[in-house]
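Visitor: Please work out how this folds:
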Amino acid sequence: MTLEQLRVFATVADLLHMTRAAQRLHMTQSAVSASVAALEATCGVPLFHRVGRRIELTAAGRAFLPEARAILDRVTVAETVLADVSGLRRGRLRLHASQTIANYWLGPLLHRFHALYPEIALEVAIGNSTQVTAAVTEGEADLGFVEGAVDALLLAKIAVPGDRLVMVVARDHPFGHGQVRAQYILDVPFVLREEGSGTRQVFEEGLAAHGIDPALLKVALKLPSNEAVISAVAAGAGATVISELAAAAGLAAGALRQIPLTFPQRRFYVLRHADRYQSKAEQALLALVRGGAKPGA
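Guide: Next up, the predicted model:
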């Protein structure tokens, strides 16, 4: 049994698909299949059912998976400790970030980090706030960056200055040009991000603070990215409430018009697992964050 076989097994178990596992591991499908077969031969039991073109974990596979993950987690920690010995001259950081942060806030911060520590490899994945929180909790990310406050007991949360939400419509939308009361938004259709998005979470919390039930909104479209939301709004699909960072280009170009409805400043949060080893690379990036990374700097 080798570490490489454990990595292949865990990846196949996560995806339950040989081809997608091969793509994630940058291996051929035949090499992935051979690695799984060799591990099964070593264990003496099948780890997967082959059901037509699908695969499923056997009972032995389900029992073995958490043990394999635990070994791989310990290897990652060991690699990180050894990287620290080299004094930030080698290593990697796995980062997951919500869309608004990844697209409009994180880039300048990572540029500064890379200039200071060019030998530290940075791996960035993008998801919504719920997905980012899960990645940090499960050890798939060293640090996570989210827009909304999260309720996860195992995670340490560091608040940093964030952005402000703005309400926008298409430039020729008939919705009010003067002062708009919060209750008026129940009269217009909305284009919103999906559930689990930090932007949507903060918007709905703001509505509740005004005594408005978010369930009463007329949601015309629910889309999985800021860019898709803005494109639909600019085409006249309805109104949205979105990060001022995401709306800035559309407002500057005249494709969008901002509705004068005020939302409070919101914070961004950096997440790390409180029980996991904190590498020098993590400490260095957090020092930059605490030093004042400004949105869009």
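Visitor: okay, CA-based contacts and neighbour counts for the rest of this
Guide: Noted.
Visitor: Share the number of residues neighbouring A253, please.
Guide: 9 (other CA atoms under 10 Å).
Visitor: neighbouring contacts of the helix or strand containing R272?
Guide: Secondary structure from DSSP states H and E places R272 in strand 265-273. Outside of strand 265-273, the residues that reach it under the criterion CA atoms under 8 Å, 6 or more residues apart in numbering are 133, 136-137, 139, 142-149, 154-165.
Visitor: one more time with 6 Å, if that's ok
Guide: Strand 265-273 is touched from outside by 143-147, 155-164, with contacts defined as CA atoms under 6 Å, 6 or more residues apart in numbering.
Visitor: Give me the buried entries from these.
Guide: Buried residues within the contacts of strand 265-273, defined by neighbour count using 16 or more other CA atoms under 10 Å: 143-147, 155, 157, 159-164.
Visitor: returning to what we had before: narrow the contacts of strand 265-273 to those in strands?
Guide: With strands taken from DSSP state E, the overlap with those comprises 143-146, 155-164.
Visitor: Now render the residues you listed as JSON lines, adding distance to G176.
Guide: Rendered in JSON lines, the data for those read as follows (distance: CA to CA, whole Å):
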{"residue": "L143", "distance to G176": "42"}
{"residue": "G144", "distance to G176": "38"}
{"residue": "F145", "distance to G176": "35"}
{"residue": "V146", "distance to G176": "32"}
{"residue": "L155", "distance to G176": "43"}
{"residue": "A156", "distance to G176": "42"}
{"residue": "K157", "distance to G176": "39"}
{"residue": "I158", "distance to G176": "38"}
{"residue": "A159", "distance to G176": "35"}
{"residue": "V160", "distance to G176": "34"}
{"residue": "P161", "distance to G176": "31"}
{"residue": "G162", "distance to G176": "28"}
{"residue": "D163", "distance to G176": "24"}
{"residue": "R164", "distance to G176": "21"}
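Visitor: Need the max-distance pair from these.
Guide: Using CA to CA, the ones in strands among the contacts of strand 265-273 reach their maximum pairwise distance at L155 and R164, which is 24.6 Å.
Visitor: Show me the helices in the protein, by range?
Guide: When assigned using DSSP state H, the helices of the chain occupy the ranges 3-15, 18-25, 29-43, 59-85, 99-104, 106-116, 129-137, 198-209, 226-234, 244-253, 280-290.
Visitor: Ok, which of the ones you listed comes nearest P264?
Guide: Counting by CA to CA, P264 lies closest to helix 198-209 out of the helices of the chain; the figure is 8.3 Å.
Visitor: and this one, so I can compare the two:
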Amino acid sequence: MLSHPHEVFLEVARQLSFTKAAHTLFLSQSAVSKQVKALEEHYKTGLFERLGNSIQLTPAGELLYQKLLVARQLQHELHQEFTALSPDFSPQVRMVIGASTTISLYVIPPVLSAYLGQYPHTQLTLKNRNSENILKALLEHEIDLGIIEGIHKVSNVTYTPLLTDEVVAVCSGRNPLHRQELTAQDLRRIPVALREAGSGTLAVLEEALAAKGIRLADLPVKVRLGGTEALKNFVRVDTCLAFLPRQSVMKELAAGELVEVPVHGLNLVRHFDFVQRKGTENNMPYKSFVQFARRHYSKTE
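Guide: Sure thing, here's the model as predicted:
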């Protein structure tokens, strides 16, 4: 099994940062440095090259990193097979997952609860950012699995569908706007509140408007807010129209605090996808988590 110093080295090598690795591992930076130094003394060579405020792997460090990735995968496979043979065998497993705001708040919590109920020895960390920043964290090796929504696909990432959701136009239940049926062109004259740049919800709206020959710049944007909850709380007390995931406003719609405003001909369907760097799709335990989450939502549909 991988030793603690090797696990620490793997995290530093993955993030190319002692500070970020210390944060992820819940260790002090000095403790992380001590473990890496012990490995360098063991192998009689440097594993990282310090370049000002950044680091990079030396040839020896890169060799060790690649071999340890293979060893970790074999270790996860061995743990899974032994768990099937011996129910009393319960090794500690650590996962760091990133998810966009809507998914973190409304989609993934029931999956995490069910998964941890079945695999109680999993130490799971969920990072909540907008879709663009989750993809950035994935490409920078800060996370190994992300769940994002409605942004353009990039070539070095694998996308695995989780579920489909709808973005709806809503306003306050006290706003007379909800008694109107709008067209996409009407949005040029109605004040709107939008999510921040990089939001998957915003990307879906932008794409749907472009199909109607409308740019975001053509809309009378009153405010941009970072996060679904902030936008939802704002539109509840304002006269703006807002576009929010149906998943995020189901309670407010049922209570009458928010009202859906039909916008004729505007198709605002978006997909929630798992994202992984190409070549890592079979890495455990992330592969089993993806399969578990997809089964969970296939049962609820």
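Visitor: about what we covered before: in JSON lines: the buried ones among the contacts of strand 265-273 of the first structure, plus distance to H210 of the first structure.
Guide: What follows is these, written out as JSON lines (distance: CA to CA, whole Å):
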{"residue": "L143", "distance to H210 of the first structure": "33"}
{"residue": "G144", "distance to H210 of the first structure": "30"}
{"residue": "F145", "distance to H210 of the first structure": "27"}
{"residue": "V146", "distance to H210 of the first structure": "24"}
{"residue": "E147", "distance to H210 of the first structure": "20"}
{"residue": "L155", "distance to H210 of the first structure": "30"}
{"residue": "K157", "distance to H210 of the first structure": "27"}
{"residue": "A159", "distance to H210 of the first structure": "24"}
{"residue": "V160", "distance to H210 of the first structure": "25"}
{"residue": "P161", "distance to H210 of the first structure": "23"}
{"residue": "G162", "distance to H210 of the first structure": "22"}
{"residue": "D163", "distance to H210 of the first structure": "20"}
{"residue": "R164", "distance to H210 of the first structure": "17"}
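Visitor: ok so, going back, generate CSV for the helices of the first structure, with distance to V219 of the first structure as supplementary columns.
Guide: CSV is the format used below for those (distance: least, CA to CA, whole Å):
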stretch, distance to V219 of the first structure
helix 3-15, 32
helix 18-25, 34
helix 29-43, 43
helix 59-85, 40
helix 99-104, 21
helix 106-116, 30
helix 129-137, 20
helix 198-209, 12
helix 226-234, 12
helix 244-253, 19
helix 280-290, 36
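Visitor: Which one, of those helices, ends up nearest to P174 of the first structure?
Guide: It is, among the helices of the first structure and with distance given as CA to CA, helix 226-234, at 12.8 Å.
Visitor: once aligned to the second structure, how far is the closest one on average?
Guide: In the superposition with the second structure, the average deviation recorded for helix 226-234 of the first structure is 0.7 Å (mean CA distance after the TM-score superposition for the first structure).
Visitor: can you pull the contacts of the most centrally placed residue in the second structure?
Guide: Central residue of the second structure (CA atoms, centre = their mean): A99, 1.8 Å from the mean position. Under the criterion of CA under 6 Å, 6+ apart, the contact partners of A99 of the second structure comprise N128, G146, I147, I148.
Visitor: Spatially nearest residue to it (excluding sequence neighbours)?
Guide: With CA to CA, 6 or more residues apart in numbering as the criterion, A99 of the second structure has its nearest non-adjacent residue at 4.6 Å, and that residue is I147.
Visitor: Would you mind finding the match for the one you found in the first structure?
Guide: Following TM-score structural alignment, the counterpart assigned to I147 of the second structure within the first structure is F145.
Visitor: what sits against that match?
Guide: With contacts defined as CA under 6 Å, 6+ apart, the neighbours of F145 of the first structure are A97, Y269, V270.
Visitor: ok, the counterpart of the second one in the second structure to L163 of the second structure distance?
Guide: With the correspondence set by TM-score structural alignment, Y269 of the first structure lines up against D273 in the second structure. If you measure D273 of the second structure against L163 of the second structure using CA to CA, to the nearest Å, the figure is 7 Å.
Visitor: Leaving out chain neighbours, which residue sits closest to the match of Y269 of the first structure?
Guide: Leaving aside its sequence neighbours, D273 of the second structure is closest to P161 (4.4 Å, by CA to CA, 6+ apart).
Visitor: what residue of the first structure matches up with that neighbour?
Guide: Using TM-score structural alignment, P161 of the second structure sits opposite A159 in the first structure.
Visitor: what about its match, distance to R92 of the first structure?
Guide: From A159 of the first structure to R92 of the first structure the distance is 23 Å (CA to CA).
Visitor: how many other residues sit next to the nearest residue to M284 of the second structure once chain neighbours are set aside?
Guide: In space, not counting the residues next to it along the chain, M284 of the second structure is nearest to H76; the distance is 5.6 Å by CA to CA, 6+ apart. Here the count is done by other CA under 10 Å, and H76 of the second structure has 18 residues near it.
Visitor: try P264 of the first structure
Guide: Counted with other CA under 10 Å, P264 of the first structure comes out at 11.
Visitor: Leaving out sequence neighbours, find the closest residue to it.
Guide: R164 (6.4 Å).
Visitor: ok, the one you found - contacts?
Guide: If a contact means CA under 6 Å, 6+ apart, then R164 of the first structure has S243, E244, Q265, R266 as its contacts.
Visitor: ok, the third one to A125 of the first structure distance?
Guide: When CA to CA is the yardstick, Q265 of the first structure and A125 of the first structure sit 26 Å from each other.
Visitor: do S98 of the first structure as well
Guide: Shown here: S98 of the first structure relative to A125 of the first structure, a distance of 9 Å by CA to CA.
Visitor: Comparing the two, which residue is more hemmed in?
Guide: Taking other CA under 10 Å, S98 of the first structure and A125 do not tie; S98 has more neighbours (26 against 15).
Visitor: Could you find the counterpart of that one in the second structure?
Guide: So S98 of the first structure corresponds to S100, using TM-score structural alignment.
Visitor: I'd say its match and K127 touch.
Guide: No: S100 of the second structure sits out of contact with K127 when judged by CA atoms under 6 Å, with a separation of 8.4 Å.
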